[in-house]
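In: Structure, please.
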Amino acid sequence: MSEFKFADLGGETTDELLSRADALCRSDRLDEADELCREVLAIDPAHAGALHLRGMVAYRRGEHARAADLIMEAISRDARPDYYFALGNVMAAHRRVAAAAECFRLVTQMQPEHADAYNNLGIAQRGLKQYHDAVQSFCKVLELQPGNGRAYNNLANVLLSLDELPAALEAWQIATEQAPSELEPRSNRLTALNYATGTTPEQYLDEARKFAQVVEEAAQPFRSWLVGMAPRTERPLRVGIVSGDLRRHPVGYFLESVVKSLDPARVELVAYQTSREEDELTVRLKPYFHSWESIAGIRDFAAAQQIRNDKIDVLIDASGHTTYNRLALFGWKPAPVQVSWPGYFASTGLKAIDYLLGDRHVLPQGEEHHFVEKPWRMPDSFLCFTPPERAPAVGPLPALKNGFVTFGYFGRLTKMTDVVVATWAAILRRVPGSRLLLKAAQLDFDDIRETTLRRFSMHGVGAEQLLLEGFSARGDYLDAYNRVDIALSPFPYPSGTTAAESLWMGVPVLGMHGDRFVSHIVESIVHAAGLADTWIARSRDDYIERAVAFAADAQALSGLRAGLRAQVLASPLCDAPRFARHLEDALHAMWDENLAQRLQTKQEA
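Out: Below you'll find the model as predicted:
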């Protein structure tokens, strides 16, 4: 490395100048930081520190390929562990997860006490579905730093992927205790509580309010907006959607046909993307938005200020407590009307969110006390399913060829509680020769397959009655429904997207009547598809009896299957123009109601 030079650097050493550049980079003054790095490189083109820092500037700009090139050049000059750590973060952001894992692994070899490297290695291993290795990495972090709340949160995420719900809930609780102001473990735990059989709506809401308290302590809500106070009759309502799931994801699937059908004279959409993940569905969605903004990596206040400056009338949270949520920015109240829909299924806990959009099935009279938000009911379903572009044709009823009935469930095994396993096992014992096809990504792992077989064997159901399959590409996944006669929805957390897909593939879904929003979702979908209460049981015993009765009438199942796709396509579940009119009406009515309240408050003042 070259000796320090002073004259060309204004009297500063390279170390001093790069220290200043590093501070500028951390303050997001990226152009200034880059300029200082280039000054150093003009004197010493091989300066590893300047190359590394230029790479970090590119990383913060989202220029991941360039960042990787710069940092790799720095490593070729000086193979320091902190450079490898930075390269791992760049590779992870660039979705080169295997490369990221290798970088972090090298750091742990060079610095065995580097807790952050083990943490990031675990995150990469989870992304590679190396769940057991990820558990070991997070345990190593906790060995080095027993009070590391982030590591407990990340460990809980992996445990949930391994279908270890009680252990995951415990780890999230510890994460919250270790880092009370961190929102991510609280959100993760709230989402997971919906899987837990013993959680009451009241207990859930209490936890959601605790989350909201942390948000409210950090936020200073706007009390005025730049949108004016008039009905939106002369111009469209400006509606922002905050989501990280505007891609191949249930939110994307349920939004696609709706945004295509909205009347631009009534609603003008603005997307606020909270993740950098995009795919072909993102490309299809973008033309239907007036503008598309990324707020990934932008702090909550800055994002809220941007939304306020964009003059948004109604802001929709499409994530709830799920991954990539930005509920904290809603605490700043950047829009006068804020709504939760369609990506969550319980209260966010935030008083700053005015409405929860649902329907009469998921928001029945008498359950309003489950929410902080005001329930708003759509006339049909609160969801509109976008039929897959290249779905396989609906095949004949498998039972007619097989001579036995095949039940199916294509969802997360975490929803398959002990009560559900006992119920499905009772059905399999009652229906001679029947099979149950379970299809879930978790079943790619031998230990989870063995655990699943053992759970059913405890109820007298042998492996010969169970068909266990792992992940498939979407086309093959949909085609697998052609091997199913009847789909079974679990409870209390039922099928949602998988129920709509099952119906589209001609397979009726048997569900259970619930006692809260999340457990009512299958009811909403089945009703919207035109199957009414026939396929919704009122109790566990009723669920078993209905399954047995449906299985006994192959001709009725065959007739239903033959016409079910056409029925679903003609139903409110897939009628995007009808749904779009209802959504426009709902958003305008929310605006008018909020406007009347603000005008009244202004008059009283």
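In: contacts and neighbour counts: CA atoms only from here.
Out: Noted.
In: Tell me the residue in the chain that is farthest from the middle.
Out: In the chain, the greatest distance from the average C-alpha position (C-alpha atoms, centre = their mean) is reached by residue 7, at 54.2 Å.
In: Distance-wise, check that one relative to residue 20.
Out: 17 Å (C-alpha to C-alpha, to the nearest Å).
In: What residues sit buried inside stretch 455-471?
Out: 455-456, 461, 463, 465-466, 468-469 (16 or more other C-alpha atoms under 10 Å).
In: so can I have CSV of the residues you listed showing distance to residue 276 and secondary structure?
Out: What follows is the buried residues of stretch 455-471, written out as CSV (distance: C-alpha to C-alpha, whole Å; DSSP: H, G, I helix; E, B strand; the rest coil):
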residue, distance to residue 276, secondary structure
455, 39, helix
456, 41, helix
461, 45, coil
463, 42, helix
465, 43, helix
466, 39, strand
468, 33, strand
469, 30, strand
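In: Proceed likewise with the subsequent sequence, for comparison:
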Amino acid sequence: MLSALLARISGAFRARRRDRALKLIADGRRAEDAGNLAAARECYRRATWFAPNHVSAYVNLGIALAASGDSAGATAAYEQALAIDPLDPYANYNLASLLYLRGEHMRAERLLLAALRSKPEFVEALVTLSNVLDAQRRTPEAAGALETALRLQPDSAGTLFNYGLALRKLRRGDEAAAALQRSLELQPGQVDALDALSAVLREQGLMQESLYPLRRALELAPQRFDLGSRELYALNKDESLSGAQIFARHREYGSRLERAFPMRFSSFAGEPHPDRKLRIGYVSGDFRYHPVAQFLLVPLQHGNRSGYEVFCYATSSDVDPVTERVRALADAWVESWLPTDAQLADRIHRDAIDILVDLSGHTGMFRLAMFAHRPAPVQVAWLGYLNTTGLTQIQYRICDARTDPPGVSDPLHTEALVRLPHSQWCYRPYLEIEAATTPPCVARGFVTFGSFNHAAKISGDMCLRWAEILRRLPDARLVIVGISSAAKRAALQSALTSTGITPARLTILPNLPLDEYARWYNSVDIALDTLPYGGGTTTFDALWMGVPVVTATGSTPVSRSAASIVSLLGLIEWIAPSPQEYVDVAVERARDPATIASLRGSLRQRLRSSPLMDEERFTRDLEEAYRGMWRRWCAGNDAR
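Out: The predicted structure is shown next:
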């Protein structure tokens, strides 16, 4: 009797404490909804006292602590919840979310899988799992988790956005565009989704179409300088704009950026001695299989380490074998994708960098706001962007006299132009693919043209020029390599066939493995450059494979990039003086098979013997340019 009575009393007491805890949890949720986190935390803490084995009390406490910025306290609360019930899906999910933010991906993954075993329809856990998998470079699995989430909630704008990002990484551009467009249909005002859609369309080669979401994003977020930077990049591909118009836009942008991010450093650690050892800092998101890294490897390998110390600031987490080669050649490697612009500027200033080099400009990972802070005494633009940045805090841009003729380009830059004696590039092929000894026109009896430039460089006007070349040479063929998007492929096919060119004369290929890409040069006689955004690496690749390049000069440095390379090899007759004469030059060159055959056997050696592949000379020229900039700084001359 007594034991039963005591049991009833104990049960009633526990029930009252549980009821009290439930009321406190409800009160805490109301306080949280009202924005009163302090009151919510107190309610949840009291609830854990009344019901120390109540999982929900600890989960809610963890949520409130995390929202207050107390990550350690939140972690402890979730750990306590899991000690009570290791299978609780919400405790597993919330703790995993914290661990993901801290970079503890392996345990986060285990917790999320536990949450999903208890609650298979837990969409938020699936989305977070996709983030954890992606952070471990397991993007196909991340996309799979998102596909499961979308089967459960097909109209989730956020999940569709994440899915679009994953598909973009997997180079499934058409599907990525569809997912992002659907996300925007469901939630039209997403700036990041508009930006991502623009990027996907640009990567597909749909340059004009990419501008619509980008400019809508700019309307919604005019303070986003990264969006404005991407628009400036696009202007270089607009044939309707003059060099002066493009410069005006860059200069206005740079002025706004420097007002928003003013110079913060007035003194620098390095001694202003003109001949001391210098620290060079390279900032890029392209230390990977990318033209920037390809060209940078040369001075990194041949640099004079007694006179220069090299720091590389990697602003992207992308890693491949080329990344490891760059890292191994640098004296210091700094992973820089997480710090803010101000934090990265502080780090560079602490590192006492003497000359800071931007390798991106208005391409890739946006870091120009960091340069506006002026963390180094001398700041330079080189390699990644053949135009002005528009910033006065970047004092110099490295170029050459062919991309930037003296007196022509200087007024169109906020930077002072430093022209290397021969070229701003030194080419090193990624692969030693054997070149054909004779061009295909010898056996076929007709000329095959080829385009190997990025799809985004092929505009509607470019298609009209190519169609006119084919019209005037009725037996000629055209091969276009690097068109992986079905939408871009259809647009090219339509633009060319609508002028009367039969599909049988066209071969359109996707992006190819490097060896297959190189071997396709053996199947063409003449490479066709694009306007107004010319080729760089692809121009070198064509010449290396014995294929001459038809190009033209325009009003911007990048419109003269291929001409700069071709002219240094003495192939002046392959350069049209203007875009209007491009078709005439291509047709005339195609009617001279003897010269095409002669060049096939001699171009590789001509290139190898030129300054364009003289790695030692190029590196000394570059280092001499750096030393000249430094000496001007020491003399009190800040370029402009």
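In: What would you report as the TM-score here?
Out: Here the TM-score for the pair of chains, by TM-score structural alignment, normalised by the length of structure 1, is 0.90; 593 aligned residues with a C-alpha RMSD of 2.9 Å.
In: picking up where we left off before, most widely separated two among the buried residues of stretch 455-471 of structure 1?
Out: The span of the buried residues of stretch 455-471 of structure 1, defined through C-alpha to C-alpha, is set by 461 and 469 at 17.4 Å.
In: residue range for stretch 319-339 of structure 2 in structure 1?
Out: The aligned range for stretch 319-339 of structure 2 in structure 1 is 278-298, by TM-score structural alignment.
In: ok, back up a step: now the buried residues of stretch 455-471 of structure 1 as TSV including distance to residue 429 of structure 1?
Out: Compiled in TSV, these are given as follows (distance: C-alpha to C-alpha, whole Å):
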residue	distance to residue 429 of structure 1
455	15
456	11
461	7
463	13
465	10
466	12
468	18
469	21
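In: The match of stretch 319-339 of structure 2: end-to-end distance?
Out: From its first residue to its last, stretch 278-298 of structure 1 covers 18 Å (C-alpha to C-alpha).
In: Give me the contacts around that stretch.
Out: With contacts defined as C-alpha atoms under 8 Å, 6 or more residues apart in numbering, stretch 278-298 of structure 1 is touched by 246-248, 252, 256, 259-260, 268-276, 303.
In: what does stretch 597-605 of structure 1 give?
Out: By C-alpha under 8 Å, 6+ apart, the list of residues contacting stretch 597-605 of structure 1 reads residue 229.
In: at 10 Å instead, please
Out: 229-230, 336, 591-592, 594-596 (C-alpha atoms under 10 Å, 6 or more residues apart in numbering).
In: Could you pull out the buried residues of stretch 107-120 of structure 1?
Out: Neighbour counts over stretch 107-120 of structure 1 (16+ other C-alpha under 10 Å) mark 107-108, 113-120 as buried.
In: do the same with stretch 475-494 of structure 1
Out: Residues of stretch 475-494 of structure 1 classed as buried: 477-494 (neighbour count, 16+ other C-alpha under 10 Å).
In: ok, now which ones touch the aligned residue in structure 2 for residue 197 of structure 1?
Out: Under the alignment (TM-score structural alignment), residue 197 of structure 1 maps onto residue 239 of structure 2. With contact taken as C-alpha under 10 Å, 6+ apart, residue 239 of structure 2 is in contact with 459, 461-462, 531-533, 554-555, 559, 579.
In: Show only the entries of the residues you listed found in helices.
Out: 461-462 (DSSP state H).
In: between the contacts of residue 239 of structure 2, which is nearest residue 610 of structure 2?
Out: For those, the nearest to residue 610 of structure 2 is residue 559 (22.2 Å; C-alpha to C-alpha).
In: how far away is the closest one from residue 409 of structure 2?
Out: From residue 559 of structure 2 over to residue 409 of structure 2 the distance is 12 Å, taken as C-alpha to C-alpha.
In: quick one on the thing from earlier: list only buried entries from the contacts of stretch 278-298 of structure 1.
Out: Buried members of the contacts of stretch 278-298 of structure 1, counted by 16+ other C-alpha under 10 Å: 246-247, 252, 256, 259-260, 268-276, 303.
In: Show me the two of those that sit farthest apart.
Out: Maximum pairwise distance among these (C-alpha to C-alpha): 26.2 Å, between 260 and 303.
In: Can you tell me the number of residues neighbouring the aligned partner of residue 524 of structure 1 in structure 2?
Out: Aligned against structure 2 by TM-score structural alignment, residue 524 of structure 1 finds its counterpart in residue 564. Neighbour count of residue 564 of structure 2, defined by other C-alpha atoms under 10 Å: 25.
In: Quick one: map residue 430 of structure 1 onto structure 2.
Out: Going residue by residue (TM-score structural alignment), residue 430 of structure 1 aligns to residue 472.
In: rewinding a little: buried stuff in the match of stretch 319-339 of structure 2?
Out: 282, 285-286, 288-289, 292, 294-295.
In: Same check on stretch 467-478 of structure 2?
Out: Buried residues in stretch 467-478 of structure 2, counted by 16+ other C-alpha under 10 Å: 467-470, 476-478.
In: now the residues you listed in a markdown table, with secondary structure and distance to residue 216 of structure 2?
Out: Listed next are the buried residues of stretch 467-478 of structure 2 as a markdown table, based on DSSP: H, G, I helix; E, B strand; the rest coil; distance: C-alpha to C-alpha, whole Å:
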| residue | secondary structure | distance to residue 216 of structure 2 |
| --- | --- | --- |
| 467 | helix | 33 |
| 468 | helix | 35 |
| 469 | helix | 37 |
| 470 | helix | 38 |
| 476 | coil | 42 |
| 477 | strand | 40 |
| 478 | strand | 36 |
